[in-house]
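In: Here is a sequence together with a model predicted from it:
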Amino acid sequence: MTYKTSIGLNENVVAALCYVGFWFTGILFLLIERQNKFVRFHAMQSVLVFMPLALIVFLMGWIPYFGWVLADLVGMFSLFLLLAFAVMAYEGGKFKVPLVGKYAYDSVYKEK
């Protein structure tokens, strides 16, 4: 069964969109979507995965001589993660990334 979100789209589409813009769209959908926990989980996980990766890529770029090569490799890895996570979210999966997935799940699904 598919559910609608507050913006009128299917929750699987919005969950996949949470990953498309790295952590930017994660923050955007955390602010927009207040009711749908499936979307909020994927938005929170997107922020918790891609914000540190963006910081790592930025800092590696400053390493003299070979830092830009390392930054490109981590950037390609981030792009691979983005595609994999977006496809899994579109298929309706509620996968948890090691380390940050449990925090994202608990922050959205645990009653306060």
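Out: In hand now; what should we look at? Residues are numbered from 1 along each chain as shown.
In: Going by C-alpha atoms from here, please, whenever you check contacts or count neighbours.
Out: OK.
In: May I have the residues that are in contact with the closest residue to N36 other than its chain neighbours?
Out: Leaving out its chain neighbours, the residue that sits closest to N36 by C-alpha to C-alpha, 6 or more residues apart in numbering is T5, at 6.2 Å. T5 is in contact with E11, V14, E33, Q35, N36, counting by C-alpha atoms under 8 Å, 6 or more residues apart in numbering.
In: try this one side by side with the last:
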Amino acid sequence: MSNPEQKKAEDNHKKNAIGLDDNIAGMLCYIFIIGLIFLFMEKENRFIRFHALQAVFLGVALFIISLVLGVIPIIGWLVSLLMGPITLVLVIFMMYKAYQGTSYKLPFIGDMVEKQLKS
């Protein structure tokens, strides 16, 4: 491989503090524990920090919603049964968007993440 071709290939697969391509690291952030680890490890890369912080906020929000629904008799219990499949679809969608290299913002949570990253 010649020098210009090698440089172009390296530019397409940027590495970061974690040692992974940005889109792969962003995708892995939506696995909750990995998102926490990446949040503490990555200090420079805004793309990875965005996805890691959004994944953590999403995990906390889903945990609180499931706690509240668990306290509500019958209707809350039925809705909490739907939370599992809905959460799975949402996490897969967010992983897909991160893999594409986009910073897709979830309503409310995405805005909170943007504020945190600016400060």
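Out: Sure, I can see it. These numbers come from a predicted model, not from an experiment.
In: Go through the contacts of T5 of structure 1 and name the one nearest K102 of structure 1.
Out: The nearest member of the contacts of T5 of structure 1 to K102 of structure 1, counting by C-alpha to C-alpha, is N36 at 17.9 Å.
In: What is the burial count for whichever residue in structure 2 pairs up with that closest one?
Out: When structure 2 is aligned by TM-score structural alignment, N36 of structure 1 is paired with N45. By other C-alpha atoms under 10 Å, 13 other residues sit near N45 of structure 2.
In: And G93 of structure 1, what's its match in structure 2?
Out: Per TM-score structural alignment, G93 of structure 1 is aligned with T102.
In: Repeat that for N10 of structure 1.
Out: So N10 of structure 1 corresponds to D21, using TM-score structural alignment.
In: What of G61 of structure 1?
Out: So, by TM-score structural alignment, G61 of structure 1 is matched to G70.
In: Provide a list of residues in contact with G59 of structure 2.
Out: F32.
In: residue in structure 1 matching it?
Out: In structure 1, G59 of structure 2 lands on F50 (TM-score structural alignment).
In: which element is its match on?
Out: helix 37-60 (DSSP states H and E).
In: Just the buried positions in that helix, please.
Out: 37-50, 53-54, 57, 60 (16 or more other C-alpha atoms under 10 Å).
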